[in-house]
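Q: my questions concern the predicted model and sequence given below.
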Amino acid sequence: MSISPSSSAQAAREGVARRLRDLRRNADLTVTELASLCHWHHAKTSRIENARTPPSPADIRAWCRATGADDEVQDLIAASQDAESLYREWRQRVRSGLRRLQDSYVELYRSTDVLRVYSPVVVPGLLQTEGYARALLSANARLLGVPDDADEAAAARLRRSRIIHEQGHRFVMVVEEAVLHYRLGDADAMAAQLGHLLTAGALPAVSFGIIPMSTRERTLWPQETFDIHDDTLVSVELVSAEVNVTQPSEISLYLKTFEQLRGMAVYGAEARALILRAIEALD
């Protein structure tokens, strides 16, 4: 894709940096003078103004005090924290385990009318069975070097999945066929997961499509895993972090991408045939 999924976060950081730079200039202070008043090296001022270093709340308070803009403190701290929330490292979010991370998404899902999900490598979280989720989350904990609370996290993920049965929501999910063949857990866990997909795809609120590996002349190659919440937020999963995209131009690009991927998928009987083939391949 031509737009970096982290550009929303960077644009938000640059917005905070620009406001701080304007405060310094309006106070008629040089970079060195402001650094002296704040009791830090002038290079730090440059890094903050160029959005290379995010300012801490203490930095913002010192900056506003030096520029006579104490009334800007709370707004700037909130803006800076919002900017940093757009790019969130997994290790920082799961230091004490993965269960709390599962619970943190419940309100976001409940506030979403239409959730679009594209996954090229694993079954979407809302359609995962407990055994499959446990294997996936345990592997993630080992990769990130955090406490392995996969049992509790998998149970929390299943509780979160109940949103699929609540009224007022629609779920449009697309996966690559390879997802059906990547084994997580033992054969029994994988068979249970594939069997669940046979029924989950028939739920009234769920559209579940599979892009066959045999698709000829793909209009788009496999992309990173992403969720689109209505038309206001895109969450992109990277190895190291979750990137939350909020810029309208980027969201439009993800919506266009999703529609192209969805157009290559098969549904209903054709999708079930692919799942049954994957079940047979477990033997």
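A: Looks like it arrived, so ask away.

Q: please make it C-alpha for all contacts and neighbour counts, starting now.
A: Fine.

Q: just give the nearest non-adjacent residue to Glu152, would you?
A: Arg99 (5.9 Å; CA to CA, 6 or more residues apart in numbering).

Q: what's the burial count for the one you found?
A: 20 (other CA atoms under 10 Å).

Q: do the same with Asp188
A: Asp188, neighbours per other CA under 10 Å, totals 12.

Q: okay, pairing it with this:
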Amino acid sequence: MTSSSSSVQQAKQALGQRFREIRKDAGITARELAHRAGWHESKCSRLEHGRTPPSDADIRAWTYHCGALDQTEDLIATARGIQGMYVEWRRIERAGLKRAQESVVPLFERTRVFRAYSSWLVPGPLQTEGYTRALLRATARRRGLVDDVEQALTVRMERSRILHQGSHRFAFLIEESALRKRIGGIEVMAGQLAHLITVATLPSMSLGVIPDHADRSAIPPVEDFWIFDDAQVNVELVSAYLNVTQPHEVSLYARTFGLLQGLAVYGATARGVITSAINALG
């Protein structure tokens, strides 16, 4: 599948193409448009090639001088959507990890069907307190954040109650290798793996483990992602997360999730893989 990090740039380029088409339909050159708007000529080129994010004022000026005022609001909505696709961690974590954890509570509360694929860690709602604490501490150290780990941990644990409340349904896919990455030490990891076996029995839960020996011919490696209903996909990167809402992209992730489900094992077989990871802790 197309990498999500490139999907933001593709969206910017598509918006720039719309600017170019509007200008050409108006029959004016980039130089003339820049002159009318009071811009440097290079600004038109940057906007048309998706190199500069347009402000609301830029869009209004573009459509005004090109005689396309009927497209103004749609272009503004599209531009704002693109800006919301890429959210830097430092922006949402600047007030601390607790506030960052609280920011996603509304999304979790309104979602009815959760689908998540993880290649390197246990997904959030399935995490134990010790496992989550270790991850939050590492995040705070790595990003130089204020130490509000315990407060953030409280929010995370409270959020995990959705596993037992309401009419939510969950489908989680975890790579076997994620079960063998030690987070928080042997005791914490053993408790986390045992907890996975327990939550897998919940009636609202489908937990699949993709074995290391699975044949990957039909699906190449992909990034970790969450699908919230059929409305939104979140993809975590090192420096930011992507918020994907375009229907065709959400559908692409849903199809990819379906392919990954075909690689996974479930039930007793999955428990066997998890138990093997526990035994490997020594």
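A: Great, that's in hand. Here the structure is a predicted model, which is why all the values come from computation and not from measurement.

Q: need the TM-score between these chains.
A: Aligned and superposed, the two chains score 0.85 in TM-score terms (TM-score structural alignment, normalised by the length of the second structure); 282 aligned residues with a CA RMSD of 2.8 Å.

Q: quick one: the residue nearest to Glu152 of the first structure from Gln128 of the first structure, how far?
A: 15 Å (CA to CA, to the nearest Å).

Q: for Leu255 of the first structure, same thing?
A: Distance, Leu255 of the first structure to Gln128 of the first structure, by CA to CA: 24 Å.

Q: longest helix of the first structure?
A: helix 7-26 (DSSP state H).

Q: quick one, which of Leu255 and Gln128 of the first structure is more surrounded?
A: Between Leu255 of the first structure and Gln128, counting by other CA under 10 Å, Gln128 is the more crowded of the two (23 against 18).

Q: from what I can see the more buried one touches Gln193, true?
A: Yes. The pair Gln128 of the first structure and Gln193 passes the contact test of CA atoms under 8 Å, sitting 6.6 Å apart.

Q: can you mark which positions in stretch 45-64 of the first structure are buried?
A: Within stretch 45-64 of the first structure, the residues that count as buried by 16 or more other CA atoms under 10 Å are 45-46, 48-51, 54-55, 57, 59-64.

Q: can you tell me what sits against it?
A: 10, 13-14, 16-18, 20-21, 23, 31, 34-35, 38, 44, 70, 72-73, 76-77, 80, 84 (CA atoms under 8 Å, 6 or more residues apart in numbering).

Q: can I assume Tyr241 of the second structure sits in a strand?
A: Yes. Assessed by DSSP: H, G, I helix; E, B strand; the rest coil, Tyr241 of the second structure belongs to a strand.

Q: list the contacts of it.
A: Applying CA under 8 Å, 6+ apart, the residues near Tyr241 of the second structure are Met85, Tyr86, Val87, Glu88, Trp89, Asn234, Val235.

Q: for the stretch 1-150 of the second structure, just list every one of the strands.
A: 86-88, 113-118 (DSSP state E, counting those that start in this stretch).

Q: check the offset of the longest one from the chain's centre.
A: Mean-position distance between strand 113-118 of the second structure and its chain equals 11 Å (CA atoms, centre = their mean, to the nearest Å).

Q: about what we covered before: looking at the strands of the stretch 1-150 of the second structure, which is buried most?
A: strand 113-118 (a mean of 20; mean count of other CA atoms under 10 Å).

Q: how much space between the residue nearest the centre of the first structure and Glu84 of the first structure?
A: In the first structure, the centroid-proximal residue (CA atoms, centre = their mean) is Ser235; its distance is 3.2 Å. Taking CA to CA as the measure, Ser235 of the first structure falls 14 Å from Glu84 of the first structure.

Q: what number of residues are in the vicinity of Val273 of the second structure?
A: So Val273 of the second structure, with other CA under 10 Å, has 19 neighbours.

Q: neighbouring contacts of whatever helix or strand it lives in?
A: Element membership for Val273 of the second structure, per DSSP states H and E: helix 267-279. For helix 267-279 of the second structure, the external contacting residues (CA under 8 Å, 6+ apart) are 176, 179-180, 190, 193-194, 196-197, 200, 207-209, 211.

Q: mind redoing it with 6 Å?
A: Arg180, Ala190, Val209 (CA atoms under 6 Å, 6 or more residues apart in numbering).

Q: nearest to Ile219 of the second structure among those?
A: Comparing those against Ile219 of the second structure with CA to CA places Val209 closest, at 15.4 Å.

Q: helix, strand or coil for the closest one?
A: Val209 of the second structure ends up strand, using three-state DSSP.

Q: contact partners for it?
A: Contacts of Val209 of the second structure by CA under 6 Å, 6+ apart are Leu173, Ile174, Glu175, Ala264, Val265, Ala270.

Q: where exactly do the strands run in the stretch 151-282 of the second structure?
A: Going by DSSP E, counting those that start in this stretch, the stretch 151-282 of the second structure shows strands at 169-175, 205-210, 225-228, 232-236, 240-244.

Q: distance from the chain centre to the third one, please.
A: It stands for strand 225-228 of the second structure. On CA atoms, centre = their mean, the centre of strand 225-228 of the second structure falls 7 Å from that of its chain.
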